[in-house]
Structures are given as structure tokens and as C-alpha cells.
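> please work out how this folds:
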Amino acid sequence: MNSEGITFEQAMAELEGIVKRLEKGELTLDESIGFFKRGVELTKYCNKKLDEAERSITMLIEGENGITEKELSV
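Sure thing, here's the model as predicted:
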């Protein structure tokens, strides 16, 4: 299943559900591996979205020399 096309929030909710299922320890080995792979995919997707958000959080400040960009620290 592809992570593209879902929101960050949907990916996080799915990832939380996967973690809960894995923590219960009631899955077969094959099921656990499948959920683990999906979890890795979702983690990469969420990290990518967070990186994109961090890069886009800039504040434009109009100063004497025109418009400059100042990065905001989170």
C-alpha cells in the first residue's frame, strides 16, 4: 500500500494503530513483518512531510534592503 495520497494525520493514526497491534504480540510472524514494513513506509512518509513543512516555515520580513527570508526555529 502506498503512503502517497494520505494526509500526515492519517499516516500517524495508521502508524499508531500498527504499533498497538505489534505491542499486543498476538500476530503471526508473517503478519508482524507485514505490519512492520508498513510502519517503516509510514515513518519515512511522515519524516518526509515534516522535513517539507520545516523547509516551508519561513517568515518574510520587509526591511530596508527589500524582502528577506528568515527561518523560524521550531
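> every contact and neighbour count from this point should use C-alpha atoms.
Fine.
> center of this protein - which residue?
Of all residues in the chain, the one closest to the mean position by C-alpha atoms, centre = their mean is residue 46, 1.1 Å from it.
> just to be sure, that one is in a helix?
Yes. Applying DSSP: H, G, I helix; E, B strand; the rest coil, one finds residue 46 inside a helix.
> wait, it touches residue 13, no?
No. Residue 46 is not in contact with residue 13 according to C-alpha atoms under 8 Å; the separation is 11.0 Å.
> find the nearest non-adjacent residue to the residue nearest to the centre of the chain, please.
By the measure of C-alpha to C-alpha, 6 or more residues apart in numbering, the closest residue to residue 46 outside its immediate chain neighbours is residue 8, 6.1 Å from it.
> please tell me how far the one you found sits from residue 43.
10 Å (C-alpha to C-alpha, to the nearest Å).
> next, the second sequence, to be compared with the first:
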Amino acid sequence: MSADVQDMSFEDALRELEQVVGKLERGEVPLDESIALYERGALLKKLCEGKLKDAEEKVAKLTLDGDGKPTGTAPLDG
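The predicted structure follows:
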């Protein structure tokens, strides 16, 4: 993954991905640039999916006490 994409926050990557998709949908760029935008979009999508998966795993690990209050985390396979 491109270093500049890898260091982006989820929000920044999603914002740029939306811009890339918009440009491609409107067809406002030449073919060569469309291909480069598509490749960048694929990297941004991969980053967003990875960050979402990490967040889902963290949420899945939360443990609750008898009153439903968070008490910490537990392994996903536990």
C-alpha cells in the first residue's frame, strides 16, 4: 500500500475515496488519469476496510458486567 495512503486516518481516506468515485462517475478525467484514480481508489478502499475491521474487532472484544457496563476486553476467540 502506498505510504501516503497507509498513514491516512479513516475519515481522510473515506473523504478522498468519495472524491475519486465522484470524478470517475462524472467522467471528468482522461482515460490515463481515470486508471490512476481507480488504482488510488482501490488503495483507499483497502485502507478503509482494514480500519473498519480493526474497529469491529475492538468492539467485539468489549466485555460487560451483570449491569451491562463495560469491564474491559477479552480475546475474540475467548
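> which residues touch the residue nearest to the centre of structure 1?
8, 11, 12 (C-alpha atoms under 8 Å, 6 or more residues apart in numbering).
> so the equivalent of it over in structure 2 versus residue 60 of structure 2, what's the distance?
Aligned counterpart of residue 46 of structure 1 in structure 2: residue 48 (TM-score structural alignment). According to C-alpha to C-alpha, residue 48 of structure 2 and residue 60 of structure 2 sit 18 Å apart.
> now swap in residue 53 of structure 2 and tell me
Residue 53 of structure 2 is 10 Å from residue 60 of structure 2, by C-alpha to C-alpha.
> same thing with residue 45 of structure 2?
22 Å.
> go on, residue 46 of structure 2?
21 Å.
> more crowded one of the two?
Neighbour tally, residue 46 of structure 2 and residue 60, criterion other C-alpha atoms under 10 Å: the higher count belongs to residue 46, 16 against 13.
> spell out the secondary structure type for the residue located most distally from the centre of structure 2.
Relative to the C-alpha centroid of structure 2, counting by C-alpha atoms, centre = their mean, residue 66 is the outermost residue, at 33.5 Å. Following three-state DSSP, residue 66 of structure 2 is assigned to coil.
> which part of structure 2 matches stretch 25-36 of structure 1?
Stretch 25-36 of structure 1 maps onto residues 27-38 of structure 2, going by TM-score structural alignment.
> from the chain's centre, how far out does the matching stretch sit?
Put simply, stretch 27-38 of structure 2 sits 22 Å off its chain's centre (C-alpha atoms, centre = their mean, to the nearest Å).
> list the buried residues in it.
Across stretch 27-38 of structure 2, burial judged by 16 or more other C-alpha atoms under 10 Å covers 34, 37, 38.
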